[in-house]
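Novice: The sequence and its predicted three-dimensional model are supplied below.
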Amino acid sequence: MKKVIKELKPYVPEKTLDEMKSELGLSKLVRLSANENPYGTSKTVKDAVVNWAYSQSNRYPDSDATELRQLICQKFDLDPKQIVFGVGLDEVIVMLSRVFLEPGDVELISSPTFSEYALHAEIEEAKVEKVPVLANGGIDFSGMLQAITPKTKLVWICNPNNPTATFETVDDIENFVKQVPKETLVLIDEAYIDFVTEKNPSAMDLTKKYSNIVVMRTFSKAYGLANFRVGYAVFSKEVAEQVQKTRLPYNVNSVAQVAATAAFKDQAFVADVVEKNAVEREKLQKFFDKVGFKYYQSQANFIFFQYEDASGLAQYLLENGYLIRTGLLPNWLRITVGTSEDNQTIIKLIEKYLG
């Protein structure tokens, strides 16, 4: 066994809601810790999954995810060969780390950001360099450029960033990429891009201009398909061909493909989710202004905020039926933007806790 595996601190998923409710003796527990879609899934997804021909379950799925691939290509004007699908973005991160990192290589990330970037670099025995975010929670592009060396193979840009929820413009990203050596790959994780209210937020078109850019998307968030595990990455064709070599041939199962295809066709559902999220996000941020909590301006479906008794507040909310994310930074908490009803309850609970 690799020594690095023995020493690795793995990503630990949360317990199921049923397990936690049982342990806490609660009749209701709302999870606002995993940035899931509180509005569920498009009805068309349910219909598509129910109508899927179960008689096909003895057959392997379409390895190319042909219909879904064509829909994505039409929307973003892409060549089909640019896309690599994964079982959620988790598998895409694994593939990227496996293909591009060797022992002794360097991966560059902002801090804080999504922990799986570093986790899989460590598995490949690469070194992880961290550049702290700016005072406003945004990515320090200048600091990132200064940190790049000939050994830097991957640079991760999570946009909006998890957990800070801050957003970087396409112009700022492109200006950064222009200064990055062509041998260094810039990975842009757009898991939460649908929630951005700015115009034209995606860096997808940059994949047509720069061979060292990768843009990643998921169906887990705005589309409400976290359980189906469907993600994809868009590369230049030359790079995509190399990454495809490491993809398991039948990784995205047929039911997941059917669900993602139906979800992608129902953009009205996504637009409704995004609109509701923007309204509720603003309500929470105004409340945090009112009570004096420091937070980073969010363009995602979650807010990262600071409170001196973070663990106490999180425990109080948990005991009252609301689970939020702890442990990302000392005295900081991340809360998923919930429904109007849940957010009103959260506000009342925090007011009560603050006395």
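Specialist: Noted; the coordinates are in hand. Residues are numbered from 1 along each chain as shown.
Novice: can we go C-alpha only for contacts and neighbour counts from here?
Specialist: Noted.
Novice: separation between D90 and L329?
Specialist: Using C-alpha to C-alpha, to the nearest Å, we find D90 at a distance of 22 Å from L329.
Novice: The structure to be compared is supplied as follows:
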Amino acid sequence: MNQILKRRALDRIKPYTPGKPLWEVKEELGLKQVIKLASNENPLGASPKAIEAISKILNELNRYPDANAVELKKTIASCLDVKTEQLIITNGADELITLISETYLEPSDEIIVPFPSFSEYDFGEQLMGAKVVPVPLDHEYQFNIESILAAVTEHTKLIYICSPNNPTGTYMPKLMLEELLHSLPKNILVVFDSAYSHFAANEDYTNGLEFVRSDYPIIVLQTFSKIYGLAGVRVGFGAAPESIIQSILHVKEPFNVNSLAQAAAAAAITDEEHVNHSKKVNTKGLEQLYNALTEFGIKYTKSMSNFILIEFGANAKEVYQQLLALGVIVRYGDIWGLPGHIRISIGTQEENTVLIEAISSILLELRLVNFKGEVK
């Protein structure tokens, strides 16, 4: 019998539960065709420039990747008007969240996380034995500066802000972020996750990079998994004042981002045609779903991202299960403490149409069941 004791911190950790992959649903339910609208992926696929870049280096896979991702840093720095010294390249934004935790957190520290939000923030802090302080979002899932500041104590080390927020699609306006940064003690680091920033269209939105350029105590998280369509190769980056980047580099593994990912990301970030087309498809898709949900009388939260949080109330789990049975993979909200909700990613027009027709048939069936139940 194994008598090796694991760290006590692991007792508090709930492993991340990813959305079901296409092959698994096909196999489980015996379906030939399945559409996935669960993981906020780009339905158009990867940037064509990224695919071309990958194909050019396939014969170099016997070599280790550049441990410092120099060329990718140069390209990002040029595109986003930051210095290469202000960048760290990671195996998706998830790795960066863990690295930040390993860099800054002691067991006595606290982190503030508005909720509902991305569950990986909690994972990083629980891993280090720190304490997560949840701060509920306001009515209609809006951020509240007063509530965040009221949660700050002498033990607060990090504050996570996801904007646009996953899973709600709401965001923190620029002036609100500026107020937060000015109001906080200078020994607290704001981790600003703007993974979905490319989809945010409102004029008062900020991706946070302007505050990096002004040397605020902030680190901005970005990913190539969403609009660039590179979720399969796992690459992201952080942008922060140089002193913060240097601290995090102490805990980074040397070959954390593979060669294919580096080449793909460097090409994708320059692919304006793919980015603009992805934005247009997403905007049309949002309107397509808004119109259908309004017609159905279903409440939803207006989104600044590539997904919608939809309220189905007591029927949410059944709607989720029936959509799955029909070959439409979506995300059930219980993982965020929202058992009455479902989060649905925006697909192509054709995929959205399949989804809408499936929801329509499910709602009709549920109403008939409820009616029969009342008659009985």
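Specialist: Noted; the coordinates are in hand. This one's a predicted model, so the numbers in the text were calculated from it and none came from an experiment.
Novice: hmm, back to that, which of D90 and L329 of structure 1 has more neighbours?
Specialist: D90 (17 against 14; other C-alpha atoms under 10 Å).
Novice: Check whether the aligned partner of that one in structure 2 sits in a helix, strand or coil.
Specialist: Structural alignment (TM-score structural alignment) places D90 of structure 1 against D94 in structure 2. What DSSP: H, G, I helix; E, B strand; the rest coil gives for D94 of structure 2 is helix.
Novice: was I right about D94 of structure 2 contacting S119?
Specialist: No. D94 of structure 2 is not in contact with S119 according to C-alpha atoms under 8 Å; the separation is 10.3 Å.
Novice: ok, D193 of structure 2 to L368 of structure 2 distance?
Specialist: 43 Å.
Novice: go on, K157 of structure 2?
Specialist: For K157 of structure 2, the distance to L368 of structure 2 - C-alpha to C-alpha - is 53 Å.
Novice: swap in I161 of structure 2?
Specialist: 42 Å.
Novice: H182 of structure 2 too?
Specialist: 55 Å.
Novice: Then S243 of structure 2?
Specialist: 62 Å.
Novice: circling back to that earlier point, more crowded one of D193 and L368 of structure 2?
Specialist: Just comparing D193 of structure 2 and L368: by other C-alpha under 10 Å the higher neighbour count belongs to D193, 25 against 12.
Novice: how about the nearest residue to N258 of structure 2, chain neighbours excluded?
Specialist: In space, and not counting its chain neighbours, N258 of structure 2 is closest to P65: 5.5 Å by C-alpha to C-alpha, 6 or more residues apart in numbering.
Novice: Whichever residue in structure 1 pairs up with S117 of structure 2 sits in which helix or strand?
Specialist: In structure 1, the residue matched to S117 of structure 2 (TM-score structural alignment) is T113. Here T113 of structure 1, judged by DSSP states H and E, is contained in no helix and no strand.
Novice: I'd guessed T113 of structure 1 sits against T166; true?
Specialist: No. If you go by C-alpha under 8 Å, T113 of structure 1 and T166 don't touch, sitting 10.8 Å apart.
Novice: intersection of neighbour lists for these two?
Specialist: Common contacts of T113 of structure 1 and T166, defined by C-alpha atoms under 8 Å, 6 or more residues apart in numbering, are absent altogether.
Novice: now the strands: where do they sit in structure 2?
Specialist: With DSSP state E, the ranges of strands along structure 2 come out as 35-36, 87-90, 110-115, 131-136, 156-162, 189-193, 218-223, 236-239, 299-301, 307-311, 328-329, 331-332, 341-345.
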